[in-house]
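In: Quick one, what's the 3D model for this:
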Amino acid sequence: MHYDFMAKQKLEARTIPSLRTRDKRYDVFDVLLPSFGIRVSPSGRKAWFVFTRTAGIQRRITLGVYPSMSLAEARDAARISLSSAPAEAAVLPVPVLVLRDAIPEFVEKHARPKNRSWRDTQRDLLKFDAIADLPLSQIRRPDVVRVLDSIIAAGAATRANRALAAIKKLFAWYLDRGAIETNPIAGLKPPSKEISRDRVLNEQELRKCWAAAEAEEWPFGQFVKVLLLTAQRRGEVAEMKWSEIDFDAAIWTIPAARAKNGSTHIVPLAPATIEILASIPRVVGSEFVFTTTGRSPISGFGRLKARLDKAVGGEEWRLHDLRRTVATNLAMLGVQPHVIEAVLNHRTGIISGVAAVYNRHAYVREKQEALFQWAKHLTSFSSKGQMRKQPEMPSRTFGQIFENMSISDRASI
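Out: Reported below is the predicted structural model:
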């Protein structure tokens, strides 16, 4: 089945040859003469047309074929057709909203303002490229299912679930806005059953990972080390800013706006971590700690992970598994579960109810001791000898740090 898709632009003689063919035909309307345009067919045929309306009935009139009829000739013919029709003639058909155009609008107006992981949502929606040129109103459940099946066939079953969740939100949003009449995938169940991950790097793999980080060039080597030493999320570490680090107090404060659970998170920094951060060159005019451009944080984690995989070997693992690995090792070192939860900035219910309210500002010292102990164990793997000795405790207390915080940051801890 063929579908007509519409776009609007200023038609110029020099741009007509650059209109490329697609799998399905599409129309390009002229912004200077809105009812006039050109239809490009999969065969390569380009036909001029104009829409007129007589007695409430809309008609498409084919004027000629390019290049036999030039743009100027076609525009003149369109004007003649419009002038000979009643005054109601120059009516442009209601634009068709295709998925390719719907995605950026949804991301910009809905996902980005409300979701800290909007980039993941955008990435998941772009996986529907195979049906991106279909109008939203003509996308059917089997169309979506076919895309999900292809994602699963590529070995990304969990990603298929995320893609379904993203496009469900998109359809629901456009349904609320009245852009479509029905949601074709309402009630569609996730295509694969997710199994909670329990991958933990063993000590040999951990040693190899640390060695690989030492072999990495700036800034990825330092990034992996800080990831391991702090047990924080990949995005939180990658987007770390100099203004968030208090070197005197040896803490890193992740603001609520960047923390996944929306709560300001204080991360004590072990001497080894402070030494690594102090060694990182600052890009003039940039707030980002890990950056190569100064304008944005580092990216390209897929390539980094490929290099780490080559060094570490073993079973498949993800960067996020490093958090679970640190948590497991902290438990082996005797750290209590509620302290590990505090280190990870998790709210899993170990401390809940009224107790959670009264313990919001607790465990900073315990987190500090846990991460200091973990850093001592981890840096013992170093092939470059012992790290330079640092003061055992920071020069400022948490009480002093807390007093200098804004009211909003205090409340969100």
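In: From now on I want contacts and neighbour counts done on CA atoms only, so please keep to that.
Out: OK.
In: Check the contact between residue 152 and residue 163; I expect there is one.
Out: No - using Cα atoms under 8 Å, residue 152 is not in contact with residue 163; the gap is 10.8 Å.
In: who's more crowded, those two?
Out: residue 163 (25 against 17; other Cα atoms under 10 Å).
In: Please report how far residue 258 lies from residue 291.
Out: 17 Å (Cα to Cα, to the nearest Å).
In: Between those two, point out the one with more neighbours.
Out: residue 291 (22 against 17).
In: Alongside the first, I'd like the structure of this one:
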Amino acid sequence: MTRSLTFTKATLDALPPATSGSRDTYHDSKTPGLQLRVTETGVKTFSVYRWLKGDSKPQRTTLGRYPQMTIDQARTAAAQVNAVVEGRGNPGDERRAKRASGITLREAFAEFLLARKSLSPRTVYSYERIMGLHAEEDRTDARRPKHKPRRSGASFKDWLDKPIVSITKDMVAQRHAKMGEHSPAQANGSMRVLRTVLNFAAAKYENSKGEPIIGENPVRRLSQTRAWYPVARRSTVLRQQDLKPWFAAVLALPTVDGGSQRVANAKPEDVRDYLLFLILTGARRTEAAKLRWDQVDLIARTFTFHETKNKQRHTLPLSDYLFDMLSARKEAAAGDYVFPGTGKGGYLVETRRQTAKVVEQSGVSFTLHDLRRTFITIAESLDIPAYALKRLLNHKSNNDVTAGYIVMDVERLRGPMQLITDYILRTAGLRASASVKSIGPRAERKNSPE
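Out: Below you'll find the model as predicted:
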């Protein structure tokens, strides 16, 4: 049923519920387009029903429920909608723009994560931690990287419920400086994450004119004022004289760290073979940890990483030493992962106790990524061709036109992989000695790729 009447409190209070399965509509005789709709349960809602220029049918703009919204309030709101329509605007666009202007950092970040489905769980956790979504005492999530807790002011927790349009350049500069008191590298990394989220928000949210709600990303202030902290790239490798004691300590892990008994996240022999695999392949720590037996082909003597940093599958040959090691592991394997662990994912995550033992026994301080840098540095010192080296490391060659024409078959990499293994094992005293080249002081190879 549709009818026109003058809206008064007494009139609207007296309106009965609509008949079952229908909805009654009443037009206010004083305000163009203002309606009251009544459901079969008696719910009464104000709306504006107007034709918009260029549209094929009228559009309805919901205002609010009666009596929570009074008649005077409804007429005022309807007049505002009518003003937009008369100005050839769209009330729907105005509402969306108003909502967009109130989007908080928390909401924008949630939308960002939904749109970035390719991010790894570890990266997602790191971003969430930067935003301040994880409590400091949360120490149970296997995705989280191992690092020192962030101090107060080292995240954006207190900004989460602020509208993103309220985040100013001054706020960014001050927070960056405060973060830098604790760690310049973390300060830079946190601001890069914020910049990415705000760039996403600028592309997604618009005002009523179709313009980004963020005119300029406030993180640009750091570039404009050259405030980014100069953070030296890590360049540590195991030196030539480090390899022999390091290998001896790694190979002794099952003896010095409890035999075959599980300690923390893994058996000592699993960590032993994992460390050997890292230094003899140059693999990234997580890619190696997630290696499954169905990705290892002992007949073809190859292995393939499915989840890589550049999202491209990466197949490499096994050197003789790694083939023997993985063949022995396969015979005793009881699960899906080459390097199993007791964590939620089923693969090796925690190695700190065993690596600490290696450092203690060998006197060689190292990180897991140092092993990748060592592999790269040795490969370069052996004059491995640049294109073969890039394929071994799974580095992209987007700006290299020539590289795009070179198809590097996995068998072309078998010789270089074996050459690197032979060099490392000879230097470590595990194979017959031969002349070896110096791979340089531990902290001087600053231009080696990651």
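In: so who does the residue in the first structure that residue 167 of the second structure lines up against touch?
Out: Here residue 167 of the second structure is matched to residue 139 in the first structure, going by TM-score structural alignment. Taking Cα atoms under 8 Å, 6 or more residues apart in numbering, we find residue 139 of the first structure in contact with 131, 184.
In: Mean deviation, the one helix or strand residue 287 of the second structure maps to versus the first structure?
Out: In this assignment (DSSP states H and E), residue 287 of the second structure forms part of helix 285-289. In the superposition with the first structure, the average deviation recorded for helix 285-289 of the second structure is 1.5 Å (mean Cα distance after the TM-score superposition for the first structure).
In: Starting from that helix, tell me the next helix or strand along the chain.
Out: Heading C-terminal from helix 285-289 of the second structure (DSSP H and E), you reach strand 296-297.
In: quick one: that following strand aligns where in the first structure?
Out: Under TM-score structural alignment, the match for strand 296-297 of the second structure is residues 245-246.
In: Can you give the contact residues for the matching stretch?
Out: Applying Cα under 8 Å, 6+ apart, the external contacts of stretch 245-246 of the first structure come out as 251, 252, 253.
In: how near is the aligned partner of residue 180 of the second structure in the first structure to residue 289 of the first structure?
Out: For residue 180 of the second structure, the aligned position in the first structure is occupied by residue 152, per TM-score structural alignment. Using Cα to Cα, one gets 36 Å for the distance from residue 152 of the first structure to residue 289 of the first structure.
In: same check, this time on residue 398 of the first structure
Out: Residue 398 of the first structure sits 23 Å away from residue 289 of the first structure, going by Cα to Cα.
In: higher neighbour count, these two?
Out: Higher neighbour count among residue 398 of the first structure and residue 289: residue 289, with 26 against 17, using other Cα under 10 Å.
In: my guess is the more buried one meets residue 236, correct?
Out: No - counting by Cα under 8 Å, residue 289 of the first structure sits too far from residue 236 to count as a contact (11.3 Å).
In: Does anything pack onto the top helix by length along the second structure? Which helices or strands?
Out: In the second structure, assigned by DSSP state H, the helix with the most residues is helix 184-204. On a contact count with 3 or more Cα pairs under 8 Å, 6 or more residues apart in numbering; DSSP states H and E, helix 184-204 of the second structure meets helix 105-115, helix 121-131, helix 169-182.
In: Arrange those helices in TSV, one row each, with distance to residue 365 of the second structure as further columns.
Out: Shown next, in TSV, are those (distance: least, Cα to Cα, whole Å):
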stretch	distance to residue 365 of the second structure
helix 105-115	37
helix 121-131	25
helix 169-182	23
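In: Enumerate every residue touching the residue nearest the centre of the first structure.
Out: By Cα atoms, centre = their mean, the first structure has its centre lying nearest to residue 119, at 1.8 Å. Shown in contact with residue 119 of the first structure (Cα under 8 Å, 6+ apart): residue 112.
In: Relative to residue 104 of the first structure, how far out is it?
Out: Residue 119 of the first structure is 11 Å from residue 104 of the first structure, by Cα to Cα.
In: which stretch of helix or strand covers residue 28 of the first structure?
Out: Assessed by DSSP H and E, residue 28 of the first structure sits inside strand 26-30.
In: now the strands: where do they sit in the first structure?
Out: 5-9, 26-30, 36-40, 46-54, 57-66, 245-246, 251-254, 265-268 (DSSP state E).
In: Of the ones you listed, flag the one that's most buried.
Out: Among those, strand 36-40 has the highest mean neighbour count (mean count of other Cα atoms under 10 Å), at a mean of 26.
In: Off-centre distance for that one?
Out: Its chain's average C-alpha position is 36 Å from that of strand 36-40 of the first structure, according to Cα atoms, centre = their mean, to the nearest Å.
In: Stretch 216-230 of the first structure now?
Out: Between the mean C-alpha location of stretch 216-230 of the first structure and the chain-wide mean there is a distance of 21 Å, by Cα atoms, centre = their mean.
In: contacts for it?
Out: Residues from elsewhere that reach stretch 216-230 of the first structure (Cα under 8 Å, 6+ apart): 210, 212-215, 233-234, 237-238, 267, 269-270, 273, 276-277, 280, 290-292, 304, 322-323, 326, 371, 374-375, 378.
In: Which members of these occur in helices, if any?
Out: If you go by DSSP H, the contacts of stretch 216-230 of the first structure have 210, 212-215, 234, 237-238, 273, 276-277, 304, 322-323, 326, 371, 374-375, 378 in helices.
In: quick one on the thing from earlier: compile the strands of the first structure into CSV and extend it with columns for distance to residue 133 of the first structure.
Out: CSV is the format used below for the strands of the first structure (distance: least, Cα to Cα, whole Å):
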stretch, distance to residue 133 of the first structure
strand 5-9, 8
strand 26-30, 10
strand 36-40, 14
strand 46-54, 19
strand 57-66, 22
strand 245-246, 46
strand 251-254, 41
strand 265-268, 43
